[in-house]
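Based on what follows, work out the 3D shape:
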Amino acid sequence: MDWFEDQATSAMAFAEVLGNDIDRAVTERSEVLLRRACRVLECSGPVRWTVKEATYRTAVRLPALHPALFRGLLTSFHDLYGDLEPAAALALLGQLELPAHTRHLAELRHVLVAGHKNHYGSVGAWDDAVRSCA
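Got it, this is the predicted structure:
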């Protein structure tokens, strides 16, 4: 979703495709809204943290969105334009109900605990996490 990578359009695009509707998605739980919420959360990595944090905090209330929210947090760390705040992301990660064997869960927790905001701003941090979590 290129419009999430462009800082001039990402806030409006995110609000229009999910941010304005996240409360409805969580309360109504319609299949259509949940499918859209999952897809947008998965692709939301490049959206500025200040734009997506409230949506993430709302999404965490619905366990059906937890896998997509995890992928959103993961892409927030790995995407070239990814954006997250480590402490807030770690708090959200701690609220997710995910299988213990979720791929990259331990590594993401490791880099967030260490305070890393982005893979490209902390070269080597992910590799260290992989070694430490092996």
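
hey, let's count contacts and neighbours off CA atoms from now on
OK.

residues in contact with the closest residue to Ser122 other than its chain neighbours?
Excluding the flanking residues, the one nearest Ser122 by CA to CA, 6 or more residues apart in numbering is His116, at 6.4 Å. By CA atoms under 8 Å, 6 or more residues apart in numbering, the contact list for His116 reads 86, 122, 125.

Do a quick rundown of the helices in this structure.
With DSSP state H as the criterion, the chain has helices at 2-5, 10-14, 22-28, 31-42, 49-59, 66-78, 86-95, 105-113, 125-133.

Dump those helices to a markdown table, plus mean neighbour count.
Below are the helices of the chain laid out as a markdown table (neighbours: other CA atoms under 10 Å):
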| stretch | mean neighbour count |
| --- | --- |
| helix 2-5 | 16 |
| helix 10-14 | 19 |
| helix 22-28 | 16 |
| helix 31-42 | 18 |
| helix 49-59 | 18 |
| helix 66-78 | 24 |
| helix 86-95 | 17 |
| helix 105-113 | 20 |
| helix 125-133 | 15 |
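
next up, for comparison:
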Amino acid sequence: MDAQAMEDARRWLAEDGVTQVGDDEWTDGETSDGRLTANEVAHAWAGHVFTDERLDVAGRLRLAFGLLDVLDDYWVTCEIRFADRGPGAPLPPEVLWEGYRRRLEAEQVAEAVTYSLWADWFEDRNTSAIAFAEVLGNDIGQLRTDASDGLLLRVGRVLECSGPVSWPTKEETYGIAARLPALHPTLFKGLLSSYHDIHGDLESDAALALLAELDLPAGTEHLTELRTVLVAGHKKHYRNRRAWEEALRTRP
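I've put the predicted structure just below:
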């Protein structure tokens, strides 16, 4: 989270009479029952950030990230994406992706951040490769020399939601992550989602080789089943659902 961005966002909302009065309670001084949820505030005000003529485009984007920190609501990320894909597109990429990277390295990441990566940026083939590169791929080499706590948090969080990213885009990154045992559990989740996500993507032989490198706790859920379907050459759950069902039935 960005303390300054949060302060700016609260001040911006207050200018319109919107203030927080509880954990998930807000008021605008006009609503009939006097109370709004963070989601309602996000739907009503987040889009207006990008029409505030007092700010330049970068300033609007930073303010939007401040709203995301304050409201912790997925809809704010939707408005950011709409602005990036809309008439005034694109948003300044250095501000956009630094905003994501910074929040992915926070001790407590907003679920809205990882969900938006997975459901919006990674599932869209028009944005998947650049989004993956910006939030992880471009920096993965630092794991060899600078495995800081923040970077490890970011890598793990991106790996977990990277299922929809095309295999050629993420294969090298997966391979580098496999060299750090601390990342093995999240890399396994990435492989699992690459198989199960409706937009997931993997190559069975390459994924099986990576799986063999992972040092995972005994009894890791679905490890045996994933290995079974990959050995059989399956690439995607939705192309042959029976393969997974059979792997479950025949599990030792």
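
Report the TM-score for the pair.
Remark: TM-score between the superposed chains equals 0.97 [TM-score structural alignment, normalised by the length of the first structure]; 134 aligned residues with a CA RMSD of 0.9 Å.

and the residue nearest to Ser122 of the first structure, what pairs with it in the second structure?
Matched across to the second structure, His116 of the first structure falls on His234, judged by TM-score structural alignment.

Please apply the same query to Asp23 of the first structure.
Per TM-score structural alignment, Asp23 of the first structure is aligned with Gly141.

the strands in the stretch 1-150 of the second structure, which residues?
Remark: strands assigned in the stretch 1-150 of the second structure by DSSP state E, counting those that start in this stretch are 19-22, 25-27.

mind checking how far the closest residue to the match of Asp23 of the first structure other than its chain neighbours is from Glu213 of the second structure?
When the adjacent residues along the chain are set aside, Gly141 of the second structure lies closest to Ile176, with 7.6 Å between them (CA to CA, 6+ apart). In this structure, Ile176 of the second structure and Glu213 of the second structure are 11 Å apart, going by CA to CA, to the nearest Å.

any idea what Thr55 of the first structure aligns with in the second structure?
Aligned partner of Thr55 of the first structure by TM-score structural alignment: Thr173.

who's in contact with that match?
Neighbouring residues of Thr173 of the second structure by CA under 8 Å, 6+ apart: 137, 140.

Next: the one 3 residues further on.
Ile176 of the second structure makes contacts with 140-141, 143, as judged by CA under 8 Å, 6+ apart.

from these, which single one is nearest Gly163 of the second structure?
Taking CA to CA as the measure, Gly163 of the second structure lies nearest Ile140 of the contacts of Ile176 of the second structure, at 17.1 Å.

Can you give me the distance of the spatially closest residue to that closest one that is not a sequence neighbour to Pro252 of the second structure?
Closest residue to Ile140 of the second structure apart from its sequence neighbours, by CA to CA, 6+ apart: Thr173 at 6.3 Å. Separation of Thr173 of the second structure from Pro252 of the second structure (CA to CA): 32 Å.

Can you tell me how far the match of His116 of the first structure is from Thr173 of the second structure?
With CA to CA as the criterion, His234 of the second structure and Thr173 of the second structure are 22 Å apart.

Contact partners for the residue nearest in space to the middle of the second structure?
Nearest to the geometric centre of the second structure sits Thr114, at 2.3 Å (CA atoms, centre = their mean). Taking CA under 8 Å, 6+ apart, we find Thr114 of the second structure in contact with 104, 157-158, 161.

Quickly note the distance from the spatially closest residue to Lys236 of the second structure that is not a sequence neighbour to Asp205 of the second structure.
Closest residue in space to Lys236 of the second structure, ignoring its immediate chain neighbours: Tyr195 at 4.8 Å, by CA to CA, 6+ apart. For Tyr195 of the second structure, the distance to Asp205 of the second structure equals 13 Å [CA to CA].

for Glu160 of the second structure, same thing?
From Glu160 of the second structure to Asp205 of the second structure the distance is 20 Å (CA to CA).

can you check Arg101 of the second structure too?
31 Å.

go on, Asp149 of the second structure?
With the distance defined as CA to CA, Asp149 of the second structure ends up 32 Å from Asp205 of the second structure.

before we move on, what about Leu136 of the second structure?
Per CA to CA, Leu136 of the second structure is found 24 Å from Asp205 of the second structure.

Just confirm Ala11 of the first structure contacts Val51, I think it does.
Yes: Ala11 of the first structure is in contact with Val51 according to CA atoms under 8 Å; the separation is 6.1 Å.

and the aligned partner of Asp83 of the first structure in the second structure, how many residues sit next to it?
Here Asp83 of the first structure is matched to Asp201 in the second structure, going by TM-score structural alignment. By other CA atoms under 10 Å, the residues close to Asp201 of the second structure number 22.
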